[in-house]
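Enquirer: Prediction below, plus the sequence it came from.
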Amino acid sequence: MTAHLDESGPSPGQHIELVDDNPSSRHDGETSPGLRNSKGWDGKLRVPKSALLANPEALSDPEYSDEDNVIPGEEVAADEDLLDGEDPDTDEIICTHSRIQSIPALRLERFKKVARICLRQNLIQDIEGFSCLASTLHDLDLYDNLISHVRGLDDLVNLRSLDLSFNKIKHIKHISHLTNLTDLYLVANKISKIEGLSGLTKLRNLELGSNRIRELQNLDCLTALEELWVAKNKITSLAGLAGLPRLRLLSIQSNRIRDLSPLKDVPQLEELYISHNALETLEGLEHNTRLRVLEVSNNKIASLKGLGPLAELEELWASYNLIADFGELERELRDKTALTTVYLEGNLLQLRAPALYRNKVRLALPQVQQIDATMVRAG
């Protein structure tokens, strides 16, 4: 078996797919040329006639066996034996890419002090067998398995971090009782609606990227939320953030946002990542005066109007838009004394005069230390 990287998976932690490299084991009905005869697969057919063999009898004797020279294959332990070498007093169990199917078969009740379990990239379908660790378990990572339904967490009330990313979950259910959660990861599932989060009043970080979500809703209960990651969904509006008084980071890249004005409901926002949307203007950010990082690359923005009040701006990432006016660049950004980094490549002001572009940016914004990927002066 060979592990192949699925390039659609996010980094870090790409999805791993196991693929059988043995052509004789294909199940799609396809015949491999040269590897089958009328009696089925015969490995001897791969030996060219011109080959010099140390054991030519292997071709003529159907019962030939060279047992003395057999290289033993790697034996995969059964689930029941995987943890036999672990210290009973360990506080962490990590067992990734081990083809685990049954959590109860791991006999986790042997471990009385486990605070973190990581069973990434296995074949787990059902969340079960963790109740015996309820008093100690704080961090549960089941990233990249085959889980379709969120069940089996009833007793894990001490969990602080739960990662169910890269599974097959369609609905957020049966986690609202996990009132001590601070981090919840549900990236790359099949979720179409934000729901089932009531009770998570300590949650600080919520990751829902690469799902099928169309609307920011049912977030009002998350009064402690600081970071919301919803990139690669189908969201059309920024409405729905009003109940998040502590939100400081919003990542909503690769969606369908056109209007920034609903962000007035989160004036405390410090970082906004909204590249690859449908923005044509930056107007609507006037109330977000605490923004330090603004990422608006790959939109259709022609003007920098709207950035005037953002006195604390440190980084502006605005590559591949339609910005053309160096005068406006200076008017909107020269007074931003904290501004150290600007990315403007791929805009008209760079494409029209690439040889002069960087010097013109330096003249307009002398406080800047980095233009695109180039450092222009020491900090």
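Expert: Happy to help now that I have it.
Enquirer: use CA for all of it now, contacts and neighbours both
Expert: Noted.
Enquirer: How many residues are close by the closest residue to L82 other than its chain neighbours?
Expert: In space, L82 comes closest to L106 once its chain neighbours are excluded; the distance is 7.0 Å by Cα to Cα, 6 or more residues apart in numbering. For L106, the neighbour count with other Cα atoms under 10 Å is 18.
Enquirer: let's bring in a second one:
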Amino acid sequence: MQNQTEPPPETNSDKDDQAMEFDLSSTTALDLTSFQLHDLDSVELPSSLTELDLTANRLSKLDPRIANLINLRKLSFRQNLIDDAAIESISSWDALSGLEELVLRDNKLTKVPDVSLFKKLLVFDVSFNEITSLHGMSKVSSTLKELYVSKNEVTKMEEIDHLHELQILELGSNRLRVMENLQNFTKLEELWLGRNRIKAINLCGLKYIKKISLQSNRLTSMIGLEECVALEELYLSHNGISKMEGLSTLANLRVLDVSSNKLTSVNDIQNLTRLEDLWLNDNQIESLESVAEAVSGSREKLTTVYLENNPCVCLHFEDLKSLELLFFNFFLFIFVIPHSLLWLMSKVSLFLYLVLCRKISKLPSYPETNFPQYRANRFKHICLEENGVPEACPKSGMSDYIITAAEVGTARVLLEWELKQLKAAILLLNHHHHHNLFLHLNISLLPLFRSLLLFNMQSFYNCLSFTVPDVGGKCIVGTSRYSVG
């Protein structure tokens, strides 16, 4: 009988080897991001590929096989080591005539590569290189819709006026001094020119543009924006602008950032009925008595106001029905907020008078939103009369110097405290608050005085005088150190 040799049993290692075998012949997208590849010798590149992402590798040359990927539409070499010599071969990749997106961001290029073969190119990104000139951009297809050349050494806007289809132009962090050759960009929607050396705005009537960034330039005036009637977001921070002007026609504006300028007042925004975010911080605004009038047109939409680092003395925001975020850091005489406020960032060193809107119905529990959050504050008068806070706010990390259960007042020294018709079930103090110093406490009109009887009167120890109703409804005036009434 002849011996028959049986195949050896299948081992786990064989199964693992089979599991590692992939059929890439029909793959359309290959993402090799952060593989730390020095070359693509070990990588299969199927002809079916339409997207190839080689971001964050160590490539210093181009694999010639890429030139044969006739279906390729998106190609990214972002964050590699490709220099001018290595990229030259791309000018002969005629098989990639259908390429729509080419990303060469964050490499070692010093000039714009020749991409004239890509007649259908829509997105071209050469940001974060060392390019000194836009020379060569004239060869880029006029089909281009997005051009990114930020963080380079470009000194002049040139050879781009044929890009009539352009929707996004990013030239931030360069060495530009003049805004020029923009007149043909009739379809431009976003223009990013921050961190340059531009001294004047010249937008040549870009009526359809929606976003403009000119922050960190050398502007001294806003003149030049009047015809940008579709504008929704405008960023002009960190310039030398001393007057708000040329904004009245921008009826679609939602975000206005004029922080870190030389503004002394708020003007020309009455017609901005759709304004949601207003950045005024780090200016020289001495008085905001007219700020409510200035934003009167946007009182239904305005949700965020930044006012830190201004020498303001007066604030009235009670009519801003949608205001949710308010940031400030300055001296105040009067401060009135709306019931819709959800976030208050406070670094105030002195409150002379604080008024919470009478319709306030809710306070969040975030530590950042308490009034205020720093022990250095000093209050002279705080009015919470007729507010609608239904119950004590949840604990939020604020400790023993919170004065009210609703956590809307904190102080180490309180010169006068007056409460009228506060609707909180638990009203004022507990035994943890004896560190506060009250010169006068008036709760004579509170309807829920009995709730206060549950608290340790040690909380009132430092109060020089207080006014409370007795059980019969009469007012008792005294000092906590000698009588508690």
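Expert: Everything's here; your move. This is a predicted model, so every value here is computed, not measured.
Enquirer: if we can go back for a sec, quick check: the residue nearest to L82 of the first structure touching D81?
Expert: Yes - in this structure L106 of the first structure lies within contact range of D81 using Cα atoms under 8 Å: 7.3 Å.
Enquirer: contacting residues for the residue nearest to L82 of the first structure?
Expert: For L106 of the first structure, the contacting residues are D79, E80, D81, L82, L83, by Cα atoms under 8 Å, 6 or more residues apart in numbering.
Enquirer: Okay, helices next: where are they in the second structure?
Expert: 12-19, 84-87, 291-294, 449-452 (DSSP state H).
Enquirer: Quickly compare the ones you listed and say which is most buried.
Expert: helix 291-294 (a mean of 18; mean count of other Cα atoms under 10 Å).
Enquirer: how close does that helix sit to the first structure?
Expert: Mean deviation of helix 291-294 of the second structure from its aligned counterpart in the first structure after superposition (mean Cα distance after the TM-score superposition for the first structure): 1.1 Å.
Enquirer: What range does that helix cover in the first structure?
Expert: Helix 291-294 of the second structure lines up with residues 329-332 of the first structure when matched by TM-score structural alignment.
Enquirer: Contacts for that stretch, please.
Expert: L304, K305, L307, G308, A364, L365.
Enquirer: and the gap between the counterpart of the last one in the second structure and S248 of the second structure?
Expert: The one in question is L365 of the first structure. Alignment note (TM-score structural alignment): L365 of the first structure maps to L320 of the second structure. Counting by Cα to Cα, to the nearest Å, the separation of L320 of the second structure from S248 of the second structure is 20 Å.
Enquirer: and those two? which has more neighbours close in?
Expert: Per other Cα under 10 Å, whichever of L320 of the second structure and S248 has more neighbours is L320, with 23 against 17.
Enquirer: now stretch 156-174 of the second structure: how far from the chain's centre is it?
Expert: Put simply, stretch 156-174 of the second structure sits 25 Å off its chain's centre (Cα atoms, centre = their mean, to the nearest Å).
Enquirer: V112 of the second structure and S138 touch, don't they?
Expert: No - counting by Cα under 8 Å, V112 of the second structure stays clear of S138, with 10.1 Å between them.
Enquirer: Between those two, point out the one with more neighbours.
Expert: V112 (21 against 16).
Enquirer: show me what contacts the more buried one?
Expert: So V112 of the second structure contacts V126, I131, S133, L134, H135, G136, M137 (Cα under 8 Å, 6+ apart).
Enquirer: And for S296 of the second structure?
Expert: By Cα under 8 Å, 6+ apart, the neighbours of S296 of the second structure are Q270, L320.
Enquirer: ok, now which ones touch R218 of the second structure?
Expert: The contact partners of R218 of the second structure, taken as Cα under 8 Å, 6+ apart, are N196, R197, I198, K199, A200, N239, G240.
Enquirer: so how far is N37 of the first structure from C118 of the first structure?
Expert: Between C118 of the first structure and N37 of the first structure the distance is 46 Å, computed by Cα to Cα.
Enquirer: Settle it for me: which of those two has more neighbours?
Expert: Between C118 of the first structure and N37, C118 has the larger neighbour count (other Cα under 10 Å), namely 16 against 11.
Enquirer: Now check the second structure for the residue matching the more buried one.
Expert: Per TM-score structural alignment, C118 of the first structure is aligned with S76.
Enquirer: Can you give me the distance of N181 of the second structure to D161 of the second structure?
Expert: Counting by Cα to Cα - N181 of the second structure and D161 of the second structure are separated by 6 Å.
Enquirer: my bad, should have said G205 of the second structure
Expert: 15 Å.
Enquirer: Likewise for W93 of the second structure?
Expert: For W93 of the second structure, the distance to D161 of the second structure equals 26 Å [Cα to Cα].
Enquirer: do the same with S47 of the second structure
Expert: Applying Cα to Cα to S47 of the second structure and D161 of the second structure gives a distance of 36 Å.
Enquirer: do the same with F185 of the second structure
Expert: F185 of the second structure is 7 Å from D161 of the second structure, by Cα to Cα.
Enquirer: How about N68 of the second structure?
Expert: 32 Å.
Enquirer: Just give me the match in the first structure for L144 of the second structure.
Expert: With TM-score structural alignment as the criterion, L144 of the second structure matches L181.
Enquirer: correct me, but its match touches N205?
Expert: No - counting by Cα under 8 Å, L181 of the first structure sits too far from N205 to count as a contact (9.2 Å).
Enquirer: The two: which is more packed in?
Expert: Neighbours per residue (other Cα under 10 Å) separate L181 of the first structure from N205, with L181 holding more: 24 against 20.
Enquirer: Now do the contacts for that one.
Expert: Contacts of L181 of the first structure (Cα under 8 Å, 6+ apart): N158, L159, R160, S161, L162, L200, K202, L203.
Enquirer: go with 6 Å
Expert: L159, R160, S161, L203 (Cα atoms under 6 Å, 6 or more residues apart in numbering).
Enquirer: Need the counterpart of the third one in the second structure.
Expert: Correspondence of S161 of the first structure to the second structure, assessed by TM-score structural alignment: V123.
Enquirer: Identify the residues contacting the alignment partner in the first structure of Y235 of the second structure.
Expert: Mapped onto the first structure by TM-score structural alignment, Y235 of the second structure lines up with Y273. Neighbouring residues of Y273 of the first structure by Cα under 6 Å, 6+ apart: S251, E295.
Enquirer: again, but for D144 of the first structure
Expert: Contacts of D144 of the first structure (Cα under 6 Å, 6+ apart): R120, Q121, F166, N167.
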